[in-house]
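> Sharing a sequence plus its predicted fold:
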Amino acid sequence: MIALDAAHVPAPNEDDFDRRRLPGAYSQTIHHIRELRKERYALLLRGHPGDRFRAAQLSWFIRNSEKYAARLLAQMEQLGATAAHALPTLPSALPDQLDLFA
């Protein structure tokens, strides 16, 4: 009963943890949405009744995932993390001794 009355007190480094965690979670959610859309489009092309039902389910999952991604983005903006951290970056150039095509 006491635990129900206690307010959540964040740890001192919880914001820092979220600042590092949220861009990865956002990136993973966006990837998941893309994969769900691919699966939904493939099912719609087939056109079987069961496939249309599954495509409707996937549409619901996609909509919920988009809402979750929007909440993550808002939380990232609140904490000062940027979505740029979540986007894949190009690898840095290889040193000359490792570049086979130099």
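Cool, got the structure.
> make it CA atoms for all contacts and neighbour counts henceforth
Noted.
> Helices of this protein, residue ranges please.
2-5, 14-46, 49-79 (DSSP state H).
> I'd like the ones you listed as TSV, with mean neighbour count appended.
Listed next are the helices of the chain as TSV, based on neighbours: other Cα atoms under 10 Å:
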stretch	mean neighbour count
helix 2-5	6
helix 14-46	16
helix 49-79	15
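> so how far is Ala69 from the nearest residue to Tyr41 once chain neighbours are set aside?
In space, and not counting its chain neighbours, Tyr41 is closest to Ala55: 7.7 Å by Cα to Cα, 6 or more residues apart in numbering. Going from Ala55 to Ala69 by Cα to Cα, to the nearest Å gives 20 Å.
> okay, pairing it with this:
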Amino acid sequence: MSTPMQRPAAPAPVPPRQTSRTGKVVMLSGSAAVVVLAWAGAPWWAVTVVAVVGIVMPGVILLAQVVLPHDSEHKRDVMLAALRYWDRRADRKRKQREQRRRRGK
């Protein structure tokens, strides 16, 4: 008896990468908000705050997308490293507070 020959399966198609337009939308909405506030006669500090937020937020979103891309296989490792760092930092601050409290007694 002979066994039938099997052909190797074709590789699975790679799904297209989805791009995010969040940064562009935030930037456009920030610019529109600044224009509306300035046109409505809002105080200068309110216009400045909205303008700064409108400039900073797209940068933060872009940085987050670069550091943690949606399809990254290392995303979990980066998040775990950040969580460990924050835990060590919180422990260090807690120990410093305890030492200061002991010295004060």
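In hand now; what should we look at? As the structure is a computational prediction, the values presented were derived from the model and not from experiment.
> what TM-score comes out when they're superposed?
Once superposed, the chains reach a TM-score of 0.32 (TM-score structural alignment, normalised by the length of the first structure), with 40 aligned residues with a Cα RMSD of 2.6 Å.
> so Arg52 of the first structure makes contact with Ala42?
No. With contact defined as Cα atoms under 8 Å, Arg52 of the first structure does not count as touching Ala42 (10.3 Å).
> Which neighbouring elements make contact with the helix or strand harbouring Val36 of the second structure?
Using DSSP states H and E, Val36 of the second structure sits within helix 22-40. Applying 3 or more Cα pairs under 8 Å, 6 or more residues apart in numbering; DSSP states H and E, one finds that helix 22-40 of the second structure contacts helix 44-67.
> Quick one: list the elements packing against the helix it packs on.
Using 3+ Cα pairs under 8 Å, 6+ apart, helix 44-67 of the second structure is in contact with helix 22-40.
> circling back: for the residue nearest to Tyr41 of the first structure, which residues are in contact?
39-41, 43-44 (Cα atoms under 8 Å, 6 or more residues apart in numbering).
> circling back to that earlier point, can you tell me what sits against the helix holding Val36 of the second structure?
With Cα under 8 Å, 6+ apart, helix 22-40 of the second structure has contacts from 44, 46-47, 50-51, 53-55, 57-59, 61-62.
> now do 7 Å
47, 50-51, 54-55, 58, 61-62 (Cα atoms under 7 Å, 6 or more residues apart in numbering).
> quick one: which of these has the most company?
Gly54 (21 neighbours; other Cα atoms under 10 Å).
> Quickly note the distance from that residue to Thr22 of the second structure.
Separation of Gly54 of the second structure from Thr22 of the second structure (Cα to Cα): 12 Å.
> repeat for Val78 of the second structure
From Val78 of the second structure over to Thr22 of the second structure the distance is 22 Å, taken as Cα to Cα.
> what do you get for Gln65 of the second structure?
Distance, Gln65 of the second structure to Thr22 of the second structure, using Cα to Cα: 10 Å.
> now Met79 of the second structure
Met79 of the second structure sits 21 Å away from Thr22 of the second structure, going by Cα to Cα.
> again, but for Val53 of the second structure
14 Å.
> The residue nearest to Tyr41 of the first structure and Leu45 of the first structure, how far apart?
Remark: distance between Ala55 of the first structure and Leu45 of the first structure (Cα to Cα) = 10 Å.
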